[in-house]
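Chemist: coords please:
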Amino acid sequence: MTGIVNDAGNAATYAYDASGNISSVARGNAAVSILGFSPGSGAVGSNVTISGCGFSATPSQNTVQINGAAGTVISASSTQLVVQVPAAATNGPISVTSPSGSATSSASFAVTQSSAPLIGGFSPTIGTPGTAVSVSGSNFQTTVNENSLVFNTRTALLSAATATSLTTAVPTFSTSGRLAVTTPFGQTTSSQDFYVPPGAHVVSDVAVTGRMAIGSSQTVSLTTAGKIGLILFDGTAGQRVGLQTTSSSFGSCGTGSLQILGPGGSSLGSTALCNGNYLTAVTLPTTATYTILVAPIGTMTGSVTFTLYDVPADAAATIVPGGSAVTLTTTTPGQSEVLTFSGTSTQRVSLTLSEDSGLGSDCTYISIANPDGTFLVPSTLLCSRNYYSNVLTLPATGTYTIKLRPYGTNKGSGTFTLYNVARRRDGDDCPWWPRDHADHHGSRAGRVSDLQWICGPARKPHHESGQHSLVLLVDFEARRYGPLSLRGLWEQYIRRATDLASDWHIYHPPCALR
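Modeler: The predicted structure follows:
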């Protein structure tokens, strides 16, 4: 007992000697008295309970200081206050001020020093969910629930805790990554990784482990059949990455896969182990450690080198129907080229594309999306450096999106021209050329091409106007060579067509070009 208060407000405070005997009794009739506090010492951020009388039951009406440093009153009654030790506190008496008065303790509170936790290591370093794990270190809390232990992104349930060790089990759905411990005094992350075999794999399946940074390359050699490799990397939410095999001894593309696994173990994308394959840009859903799973099938063994790319935002711009051509350039494998344009319902447009040698070194996919997300032009594989969409009638008013996505690691520039196609009018002496009137063709049997008239000002075209353009597409062995643009006489166009060195058909225009 440290003191007592009677109904009249008279207080007696007891002091004790080292043997526990009362050495003195202080009596008073103060409106506010401090009879004692517990514990007698504590670290910054810990709580102290103060007993006495004359306190306000409203926490904000009490001011508590530890050797002059004000602490936060967490809860209050007329006879008890709970206060958090402030960061500026030092050893000294506790004082309380309330609307009834003030008082200072006769004893001093001792502020103890506490440090953030440190992880020294853990055992084992690999295990499936449910595996028992012991974490060694320092400055852990001896109360179990005052420690938080996380495997990558999954919180583990602790079964025991001392100042130097924590005992737990690998959480369900946990994935490979570092361990993190948090206490009231700080947080720490392990320097080494804990590996979790994904899916149905067990510890004995894992032959290679490691870590790589985005933008670097890694080689994994698996010389025993049935083994896998786990390579980790850190990523942030919204970041885009791409994965390419740059060298492989696995041979055919059916020998296995490279997969990127996200937190929780789900696959974010995969590509084959064969040389040159590319996993297009994957957007990481959260800030965490991710796993690249190298998994041959069957009895396959070999070595593979792969590069993990940091894929920037797509090259993007706007384009205007009937306006100037727009050139976009990609600099990293996995980037796409994206154009948006405003269109109105029933408006007629056509698109041409010309790729440079870098972008056109491999196939690309081109698509045009409607304002509602459906496709005006579904994703189409383009394996030549030129493209022409034919005339498109827009179904609605809104913003349309043109997207050119590389098939592999090709990157470079694409030049887009979006035409605003005029409608045929009665009496127009230069209507659209019919697609069923072939009048000229090449010396060898060829496939019918698609030739259309891109209308300019409403007047007869002639070779000096520069206001009209002819577009020719030649379909030869399922590859398109075009478009070719020509301004001038039909005879010039005939000569240009023969320069294609492939079979061709040309439609005779129903109006004179003169």
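
Chemist: going forward, measure contacts between C-alpha atoms and count neighbours the same way
Modeler: OK.

Chemist: for the stretch 1-150 of the chain, what spans make up the strands?
Modeler: Applying DSSP state E, counting those that start in this stretch to the stretch 1-150 of the chain gives strands spanning 3-5, 11-16, 22-28, 33-38, 41-43, 47-53, 63-66, 69-76, 80-84, 92-98, 101-112, 118-123, 132-138, 148-151.

Chemist: so the nearest residue to Ile319 once chain neighbours are set aside is in which element?
Modeler: The shortest distance from Ile319 to any non-neighbouring residue, by Cα to Cα, 6 or more residues apart in numbering, is to Phe341 (5.3 Å). Per DSSP states H and E: Phe341 is located in strand 337-343.

Chemist: Here is a second sequence; please produce its structure as well for comparison:
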Amino acid sequence: MPISLTKAGRTARYTFSGTSGQWVSLGLTSVTISSSTITLLKPDGTSLVSTTVGTSGGGFEPPSTLPATGTYTIVVDPAGVNTGNITLKLMSYLSGTLNLNGAATVSTISVIGQNARYTFTGTAGQWVSLGLTAVTITSSTVTLWKPDDTQLTATSVGSLDPPTALPTTGTYTVTVNPAANYTGNMTLTLSTEVTGTVTVNAAATPVTISRAGQNARYTFAGTASQQATVRITGNTLGNVLVNLYTPSGSWQTGTTSSAASFNLSMVTLATTGTYTITLNPQTTATGSLNLQVTSP
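Modeler: Reported below is the predicted structural model:
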């Protein structure tokens, strides 16, 4: 929708019918107005979201789905005495599914202001991560939404790692929102963690990360007052974050290293129970390492 505002002080208002739960975005292109405020009003006339745009244009989207069914209004208000033109393009999000532990999904965003959303079925207690590779979008935000449409976590680079296991069973949504007027491609790889167990003072266990953005989680049985050291050898993953957690889930020790071999600080285990070691590559590289827990 091309808009021409040739008189100082004039604004423009355009309406559209929206549905509760709908994801929409607005492309702002061919902008010759030096500065203007774009506001999206809800059906009750209150502001849902607002932004300032210059001649570079860009994208504009609500922070979440539309909250109600009804008539929404887009207001274009040039700053001061500015005049000029702007083209508005209202779009639904591109949509698709993510294949948990399956084939990667390629997201192609070719229109300024276009966003994308992808869904997958998650289970309460499940640990997942999302690798972001082959990215040609200069800057974007990737967000994971819970089944109730509240945000779980977000990132702009590398991989998306929720801070906890999935809290509920249901349909999760991943949105891709390019910044400014950027377009391009991104490959999304959704994976569960590599899991297993190790035994204190047993031979090292090989751990292989074969999917972009994938993490690993291993457990071992520990005894109160036992001293333990987590050892990494043969690391081909590059920079990797290794953490040790107590049976209650509290962090005990950890480090980030790209060395081929390194150890966590030796700790004295406070309680008897199942301890957890997490291994999180800090890039989307794949590879392997050997994991061992020793007690002197």
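
Chemist: so what corresponds to the residue nearest to Ile319 of structure 1 in structure 2?
Modeler: Taking TM-score structural alignment, Phe341 of structure 1 has Ala221 as its aligned residue in structure 2.

Chemist: That match: neighbouring residues, count only.
Modeler: By other Cα atoms under 10 Å, 14 other residues sit near Ala221 of structure 2.

Chemist: close enough to count as contact, it and Thr271?
Modeler: No: in this structure, Ala221 of structure 2 is not within contact of Thr271 by Cα atoms under 8 Å, at 10.4 Å.

Chemist: coming back round to it: list the helices and strands the next helix or strand after the strand holding Phe341 of structure 1 packs on?
Modeler: Sequence-wise, the next helix or strand downstream of strand 337-343 of structure 1 (DSSP H and E) is strand 348-355. Strand 348-355 of structure 1 makes packing contacts with strand 386-388, strand 392-393, strand 413-420 when contacts are defined by 3 or more Cα pairs under 8 Å, 6 or more residues apart in numbering; DSSP states H and E.

Chemist: hmm, who's touching the second one?
Modeler: Contacting residues not belonging to strand 392-393 of structure 1 are listed as 345-350, 376 [Cα atoms under 8 Å, 6 or more residues apart in numbering].

Chemist: Then the longest one?
Modeler: Taking Cα under 8 Å, 6+ apart as the criterion, the residues outside strand 413-420 of structure 1 that touch it are 319-330, 337, 347-356, 358-359, 454.

Chemist: Now the buried members of these.
Modeler: Among the contacts of strand 413-420 of structure 1, the ones that count as buried by 16 or more other Cα atoms under 10 Å are 319-321, 326-330, 337, 347-355, 358-359, 454.

Chemist: Tell me where the stretch 351-500 of structure 1 has helices.
Modeler: Per DSSP state H, counting those that start in this stretch, the stretch 351-500 of structure 1 carries helices over the ranges 490-498.

Chemist: So which residues of it form strands?
Modeler: If DSSP E, counting those that start in this stretch is used as the criterion, the strands of the stretch 351-500 of structure 1 fall at 364-369, 375-382, 386-388, 392-393, 398-406, 413-420, 438-441, 450-454, 469-476, 479-486.

Chemist: closest to Ala156 of structure 1 out of the ones you listed?
Modeler: strand 398-406 (41.9 Å; Cα to Cα).

Chemist: what's the average distance of the closest one to structure 2?
Modeler: Taken over the aligned residues, the distance from strand 398-406 of structure 1 to structure 2 averages 2.5 Å (mean Cα distance after the TM-score superposition for structure 1).

Chemist: In structure 2, which residues correspond to that strand?
Modeler: Using TM-score structural alignment, strand 398-406 of structure 1 pairs with 273-281 in structure 2.

Chemist: Please convert the helices and strands packed on strand 348-355 of structure 1 to JSON lines, extending it with distance to Thr97 of structure 1 and mean neighbour count.
Modeler: Shown next, in JSON lines, are these (distance: least, Cα to Cα, whole Å; neighbours: other Cα atoms under 10 Å):
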{"stretch": "strand 386-388", "distance to Thr97 of structure 1": "82", "mean neighbour count": "20"}
{"stretch": "strand 392-393", "distance to Thr97 of structure 1": "80", "mean neighbour count": "16"}
{"stretch": "strand 413-420", "distance to Thr97 of structure 1": "74", "mean neighbour count": "20"}
